[in-house]
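Engineer: dropping the sequence and predicted coords here.
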Amino acid sequence: MIKEKDVITLLVPYPTKESALASNSHMYICEIANEGDAALIKCETFKIKFLAHPPVRSFVKEYPSIERNPFVNPTLIDCDKDFHVTGVYIPEKLLAKRRRNICDPLFSKVVEMLDDNGHESEELNPRELMVLNAAL
């Protein structure tokens, strides 16, 4: 079973099952991980265009470091919203391969940014999530 701070790779039906998040897998940090209930924070590879037009208001930019995270590229952690899913068991086979989780200081920083900026919570449709991700 996944745990808080774990990093998983998923396709997410947001805002619809035809969107970019549904067609390209992204990494997600598990903010909350209980059996059948999870809150996920999106991570994506940082791109130069983000300097001129950041895709989100509030974010943490993290560089690859096996001591801190499983990322292989500079990564933007989206602190504007998290995704909630209920009634879905997320197996460990979806964990990041280099390292299963992020370090405590990074997790604390991300949670603090979420709390400070009044983030949105988006409820995911569990059926659509399971259709997109055969491992669920």
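Structural biologist: Thanks, I have the structure now.
Engineer: can we go C-alpha only for contacts and neighbour counts from here?
Structural biologist: Fine.
Engineer: got the buried residues for stretch 104-118?
Structural biologist: Using 16 or more other C-alpha atoms under 10 Å as the test for burial, stretch 104-118 gives 107, 110, 113-114.
Engineer: so what does the top helix by length along the chain touch, helix or strand wise?
Structural biologist: The residue-count maximum for a helix in the chain (DSSP state H) belongs to helix 104-116. The helices and strands touching helix 104-116, judged by 3 or more C-alpha pairs under 8 Å, 6 or more residues apart in numbering; DSSP states H and E, are strand 59-62.
Engineer: among the buried residues of stretch 104-118, which one sits closest to V85?
Structural biologist: The closest of the buried residues of stretch 104-118 to V85 turns out to be L114 (C-alpha to C-alpha; 17.6 Å).
Engineer: quick one: that closest one and A20, what's the gap?
Structural biologist: The gap separating L114 from A20 is 23 Å, by C-alpha to C-alpha, to the nearest Å.
Engineer: dump the buried residues of stretch 104-118 into JSON lines; add distance to L129 as well.
Structural biologist: Below are the buried residues of stretch 104-118 laid out as JSON lines (distance: C-alpha to C-alpha, whole Å):
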{"residue": "F107", "distance to L129": "25"}
{"residue": "V110", "distance to L129": "24"}
{"residue": "M113", "distance to L129": "26"}
{"residue": "L114", "distance to L129": "23"}
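Engineer: one more structure, for comparison:
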Amino acid sequence: MKIDSKRLYPYPVLWFVNDDYINAESSFKCKCDFVKTRDEMSLNLCFELDNEDIKQLIEQKKAAYAIHVECALTMFRQNFTSDNPIYKIAIPSGSINHKIEVIPMIVATEILHNFRNKFLNEDYHDVSLS
């Protein structure tokens, strides 16, 4: 899974590549430290989210921090989610070989009817987002 910066999505994406969220204070980052042992690869994750509306959705369990991990050589592909911005995941060493791709994101855990966010670009102001 690769996120293409030229791809258009049918919903707003909080990402440095686009202007779906217009306020500089609305941002999302993920720090990831890798620790590899003989038995497993551990990822220590720290998500940084500066958007109170989305944080509130996570607190209400309507959204979650997520990480997509993929290894093309072994065809390992798995999503991990948490409502805690700091968490650790462990992947058995036999599941990965050489290179992995890690994609951090925030995902809805249920259908969000009439989603609103004060930092959305005005292009989304009259659009009902679900």
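Structural biologist: Here it is on my side, so go on. As the structure is a computational prediction, the values presented were derived from the model and not from experiment.
Engineer: would you pull the TM-score for this pair?
Structural biologist: For this chain pair, the superposition-based TM-score is 0.27 by TM-score structural alignment, normalised by the length of structure 2; 67 aligned residues with a C-alpha RMSD of 5.2 Å.
Engineer: run through who's touching whichever helix or strand comes after the longest helix of structure 1.
Structural biologist: Note on helix 104-116 of structure 1: by DSSP states H and E, the next helix or strand toward the C-terminus is strand 120-123. Residues outside strand 120-123 of structure 1 that contact it (C-alpha atoms under 8 Å, 6 or more residues apart in numbering) are 80-85.
Engineer: stretch 30-39 of structure 1: end-to-end distance?
Structural biologist: End-to-end for stretch 30-39 of structure 1, by C-alpha to C-alpha: 6 Å.
Engineer: in it, what counts as buried?
Structural biologist: 30-33, 38-39.
Engineer: got TSV for those residues, with distance to F59 of structure 1 and secondary structure too?
Structural biologist: Below are the buried residues of stretch 30-39 of structure 1 laid out as TSV (distance: C-alpha to C-alpha, whole Å; DSSP: H, G, I helix; E, B strand; the rest coil):
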residue	distance to F59 of structure 1	secondary structure
C30	16	strand
E31	15	strand
I32	18	strand
A33	21	strand
A38	20	strand
A39	17	strand
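Engineer: list the buried residues for stretch 76-85 of structure 1?
Structural biologist: Applying 16+ other C-alpha under 10 Å to stretch 76-85 of structure 1 flags 76-85 as buried.
Engineer: could you do stretch 34-52 of structure 2 as well?
Structural biologist: So, applying 16+ other C-alpha under 10 Å, buried residues of stretch 34-52 of structure 2: 40-43, 45-47, 49, 51.
Engineer: wait, which of those is closest to I86 of structure 2?
Structural biologist: C46 (4.5 Å).
Engineer: for that closest one, give me its contacts.
Structural biologist: Shown in contact with C46 of structure 2 (C-alpha under 8 Å, 6+ apart): 30-32, 85-87.
Engineer: mind checking which of these land in strands?
Structural biologist: Secondary structure defined by DSSP state E assigns 30-32, 86-87 of these to strands.
Engineer: any of these buried? List them.
Structural biologist: 30, 32.
Engineer: any idea which of the ones in strands among the contacts of C46 of structure 2 is the one closest to C71 of structure 2?
Structural biologist: C71 of structure 2 has its nearest neighbour among the ones in strands among the contacts of C46 of structure 2 in C32, at 16.3 Å by C-alpha to C-alpha.
Engineer: element containing the closest residue to the closest one other than its chain neighbours, please.
Structural biologist: Counting by C-alpha to C-alpha, 6 or more residues apart in numbering, C32 of structure 2 lies nearest to L45, which is 4.7 Å off, once chain neighbours are set aside. Using DSSP H and E, L45 of structure 2 sits within strand 40-50.
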